[in-house]
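**Q** Quick check, what structure comes out for this input:
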Amino acid sequence: MSHGAEPVGGPIMTRPFKILLGLGILGVLIVAWRFAVGLGPSTGLSDGYPWGLWIAFDVVTGTALACGGYAVAIVLYILNKGMYHPLIRPAILTSALGYSVAAVAIMIDVGRPWHIWRIPLGGFPDVGSYNWNSALLEVALCVMAYVAVLWIELSPAFFEKWQHSPNSTLAKFSKVGYSFMEKALIWIVALGVLLPTMHQSSLGSLMLLSGPRLHPLWNTALVPLLFLISCITMGYAAVVFESSMSSAIFKRKPEVKMLQSLYGVAVITIWIYVGLRLAELVYQGRLPEMFTADIYAAMFWLEIVLFVIPAIMYYRGGKKLDLGAMFRGAMFMVFAGALYRFDTYLVAFQPGENWTYFPTVPEILVTVGVVAIEIMVYIVIVKRFPILSGRTAAVSTS
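**A** Next up, the predicted model:
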């Protein structure tokens, strides 16, 4: 199951790692202060804006960026494109870290995080009292389950390493675990494809509940489907971004042909998204809103342009972009999908004239700290466990 993956090796406590560690510690301290003083003094949230940066970025955007494992699993296992095997472990790792960050962000954001454990237990001790038609409940249950599924999917990488541990108990356990995962992985992957399909679309359904408070350019019946399609685009973009960065930073041989093929798949999802979004707005008679001289029309067209640019790059490059061009195109996809989600949850959300929101400095620093911790964990895992494929540049050129 490793497909040539090996630990990167090297020291952990490098200068960049120490900087990330400092940002992470600062974020943790502010989180402790947030729990001590509450959401009011530490955030810009209000009755009009019950969610802000932690939900719009860490959860709604972060989980979409963490759909690399989901997106690659679709082409690898469902469409049977085995050529993408070397990309699956890094994609699952970034997905597991991204969804774990989202789970942490939810616990920081909710008013009573000590009751979260009751959600998967059906509201214990009031079992059966849940509103099972709730889109938000579906998101909570699916995200919780998917975090567990992702780390289980990644477990073979840990078992491979621990099989050679001097600790005989750990080595034996790892051999049994690795053997079990080889047999059970297909069922775990199936669950891993189902869960994000459910909750990514439900993140769109959730905003439909706001009714007239959501601007007409975003308040359409296809919002759940558009959230799902755009998360697949962002997932592919995240894989291209991660692979490009890891090959440059860790001096690994990049999987250029695989990334070119994956970039082409992402372009297909872009055209599906753009076509559906424009067609639905035209069908529903939203042309006046599309060409009104206001911030909403400007943000709408900015989204469309950001989505289309990487597709144009793909065709102008003869469908064979180099690594740098693919990296730039992936960044456009990421910005486009992130902007669509920010617009839906914050910019296009209109609770009333007397309500405004802008993230406070503590909100921004907590987000920076959480992302810093996520990057640190990624560095530690790829340096100590077989995640990345492709040999180092020094070895491959010798």
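
**Q** C-alpha from now on. contacts and neighbour counts both.
**A** Fine.

**Q** quick one: contacts of stretch 177-197?
**A** Residues from elsewhere that reach stretch 177-197 (Cα atoms under 8 Å, 6 or more residues apart in numbering): 1, 67, 70, 73-74, 142-143, 145-146, 149-150, 152-153, 155-156, 159-160, 228.

**Q** For PyMOL, write the select line for the buried members of these.
**A** Written as a PyMOL command, the selection of buried residues from those, which uses 16 or more other Cα atoms under 10 Å, is:
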select buried, resi 67+70+73+74+142+143+145+146+149+150+152+153+156+159+160+228
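
**Q** Mind checking which of the contacts of stretch 177-197 are in strands?
**A** Residues from the contacts of stretch 177-197 lying in strands, with DSSP state E as the criterion: none.

**Q** Second chain to compare with the first, below:
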Amino acid sequence: MSSNHHHAPPAPVGGPLLNAATVVCGLLIMAMFAVLFVRFIFGLGAVTNLNDGYPWGIWVVFDVVIGSAFACGGFSVAMLVYIFNKGEYHPLVRPALLASLFGYTLAGVGVIFDLGRYWNFWHILWPTYANPNSVMFEVALCISCYITVMWIEFSPVFMEKWGLKVARKKLERVLFFFIALGTLLPMMHQSSLGTLLVVMGTQVNPLWQTPILPLLYLLTAVTIGYGVVLFESCLAASAYRMEIEMHLLRPMARIMLGLLGIFLLVRGIDLSVRGAWAHAFSPSLEAFFFWLEMGCFMLPYALIGAPSARKNPARLFLAGIAIMSGGVLLRVNGFLIGYDTGPGWHYFPSIAEMLVTIGMFAVEVLGYILITRRFPVLPRPVAAH
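**A** Here you go, the predicted model:
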């Protein structure tokens, strides 16, 4: 399939590195380091509201479970380009991969913040400690491998900038192998993040406790991946005053709605089969958050269900946000709101915990700005309108 749009080669955006956005990010990152300094010296209890009933808080749920789902853009777009051979999506690969790279690398780092005995982290990678029956082991191993694979996939960007032509040619011969791994690994651990909830059994509300959680997590991860690409493409285009790649985003939005439809169908059938709908109509916090989550997943159909509506960048942007919000809620609901370990246990994140999560996000934004301004990531239109 050829498109009448000429692909502009990616180029650095340029411009000053010091601006309001980078300064704010820098301050937020400093606040995060201050909290982490206290955490690593005095332990988790000094900065978090975690307890024996809630051993996982927002660091695991936001920085790892949600962060890695948000980082599925690279994998979702790579699937379109390399598996379904839709070459016209090529300009979206690098920006999506960059966002994924940060999301996953930070998810990997974020795990270490939350480990009680973080100095034993190397046990995960040491064969004699391996426990092939453990869901967490599989997630840890897959994510570690995937982070490595993504840096390799993204390295041509640095090679291009630094003029390493020979190394780049050699890498491009074997790149297909890493790209294949890069579509397989996320499928494995995104589904396993759902399995983490399955093994928690009856502590998780029936609205979110189902044997098909691995499938639901995988379906939403891919869908969120496309949502993030919509969100990020519109944002980058307005921030850098570039032309929005509408001819790519429109058909991608259609694919996204299709996947979302499959997810909603599977979700609805699952709730019916397990007889869990009654919980959705009980006057409870869980029911409220369930409908909020479902509302976010339904909203894209109202926003961009009609083909004409998909021509509107603002609607695509909002649909991207709606899908991302639905994905966040699905995960927060399962791990925190619909999680009840018995009477007497409560958890609400401390300010220090929030500062770390916000700081992680700031690292992502700052990194994205620095790399797109100095390295060839975003497509530069030859003649923008």
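
**Q** who's in contact with the residue mapped onto Met188 of structure 2 from structure 1?
**A** For Met188 of structure 2, the aligned position in structure 1 is Met198, judged by TM-score structural alignment. Residues in contact with Met198 of structure 1, defined by Cα under 8 Å, 6+ apart, are Glu138, Val139, Cys142.

**Q** so where do the helices sit in the stretch 101-250 of structure 1?
**A** Counting by DSSP state H, counting those that start in this stretch, residue ranges of the helices within the stretch 101-250 of structure 1 are 135-162, 168-208, 223-249.

**Q** hey, which of the ones you listed is tucked in deepest?
**A** Using mean count of other Cα atoms under 10 Å, the stretch among the helices of the stretch 101-250 of structure 1 with the greatest mean number of neighbours is helix 223-249 (a mean of 24).

**Q** average gap between that helix and structure 2?
**A** If you overlay the two and look at helix 223-249 of structure 1, the average distance to its match in structure 2 is 0.6 Å (mean Cα distance after the TM-score superposition for structure 1).

**Q** Onto which residues of structure 2 does the helix or strand that comes right after that helix map?
**A** Of the helices and strands lying after helix 223-249 of structure 1 in sequence (DSSP states H and E), the nearest is helix 256-283. Here helix 256-283 of structure 1 aligns to structure 2 at residues 246-273, judged by TM-score structural alignment.

**Q** where's the aligned residue in structure 1 for Gly295 of structure 2 relative to Ala96 of structure 1, distance?
**A** Following TM-score structural alignment, the counterpart assigned to Gly295 of structure 2 within structure 1 is Val305. Here the criterion is Cα to Cα, to the nearest Å. By it, Val305 of structure 1 lies 30 Å from Ala96 of structure 1.

**Q** of these two, who's got more company?
**A** Set side by side, Val305 of structure 1 and Ala96 give different neighbour counts by other Cα atoms under 10 Å, the larger being at Ala96 (28 against 14).

**Q** what residue of structure 2 takes the place of that one?
**A** Using TM-score structural alignment, the partner of Ala96 of structure 1 in structure 2 is Leu101.

**Q** OK, contacts around that match?
**A** Contacts here follow Cα under 8 Å, 6+ apart; on that basis Leu101 of structure 2 touches Ala71, Ile147, Met150, Trp151.

**Q** ok so, going back, same list (the contacts of Met198 of structure 1) but as CSV, adding distance to Val223 of structure 1.
**A** Listed next are the contacts of Met198 of structure 1 as CSV, based on distance: Cα to Cα, whole Å:
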residue, distance to Val223 of structure 1
Glu138, 16
Val139, 15
Cys142, 19
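
**Q** Can you tell me which of those is closest to Arg341 of structure 1?
**A** Proximity to Arg341 of structure 1 was ranked across the contacts of Met198 of structure 1 by Cα to Cα; first place goes to Val139, at 15.5 Å.

**Q** these two touch, right, the closest one and Ser201?
**A** No. At 9.1 Å, Val139 of structure 1 does not count as touching Ser201 under the criterion of Cα atoms under 8 Å.

**Q** Which element, helix or strand, includes the match of Ala96 of structure 1?
**A** When secondary structure is defined by DSSP H and E, Leu101 of structure 2 falls within helix 90-114.

**Q** List of residues touching stretch 238-255 of structure 2?
**A** 13, 88-89, 226, 230, 233-234, 236-237, 304, 310-311, 313, 316, 380-381, 384-385.

**Q** if we go to 6 Å?
**A** Applying Cα atoms under 6 Å, 6 or more residues apart in numbering, the set of residues contacting stretch 238-255 of structure 2 from outside is Ala237, Arg310, Ala384.

**Q** Ok, stretch 12-27 of structure 1 next?
**A** For stretch 12-27 of structure 1, with Cα under 6 Å, 6+ apart as the criterion, the contacting residues are Leu365, Val366, Gly369, Ala372, Ile373.

**Q** ok, so of the residues you listed, who is nearest Phe358 of structure 1?
**A** The nearest member of the contacts of stretch 12-27 of structure 1 to Phe358 of structure 1, counting by Cα to Cα, is Leu365 at 13.7 Å.

**Q** Who's the closest spatial neighbour of the closest one, skipping the chain neighbours?
**A** The spatially closest residue to Leu365 of structure 1, leaving aside those adjacent along the chain, is Gly27, at 5.9 Å (Cα to Cα, 6 or more residues apart in numbering).

**Q** what lines up against that neighbour once you look at structure 2?
**A** For Gly27 of structure 1, the aligned position in structure 2 is Met32, judged by TM-score structural alignment.

**Q** how far apart are the host helix or strand of its match and its match in structure 1?
**A** Using DSSP H and E, Met32 of structure 2 sits within helix 20-42. Plainly put, helix 20-42 of structure 2 ends up 1.1 Å away from its match in structure 1 on average once the two are laid over each other (mean Cα distance after the TM-score superposition for structure 1).

**Q** Roughly how far does Phe300 of structure 1 sit from Asp322 of structure 1?
**A** Taking Cα to Cα as the criterion, Phe300 of structure 1 is separated from Asp322 of structure 1 by 30 Å.

**Q** who's more crowded, those two?
**A** Neighbour tally, Phe300 of structure 1 and Asp322, criterion other Cα under 10 Å: the higher count belongs to Phe300, 19 against 13.

**Q** Any figure for the gap between that one and Leu225 of structure 1?
**A** The span separating Phe300 of structure 1 from Leu225 of structure 1 equals 17 Å under the rule Cα to Cα.
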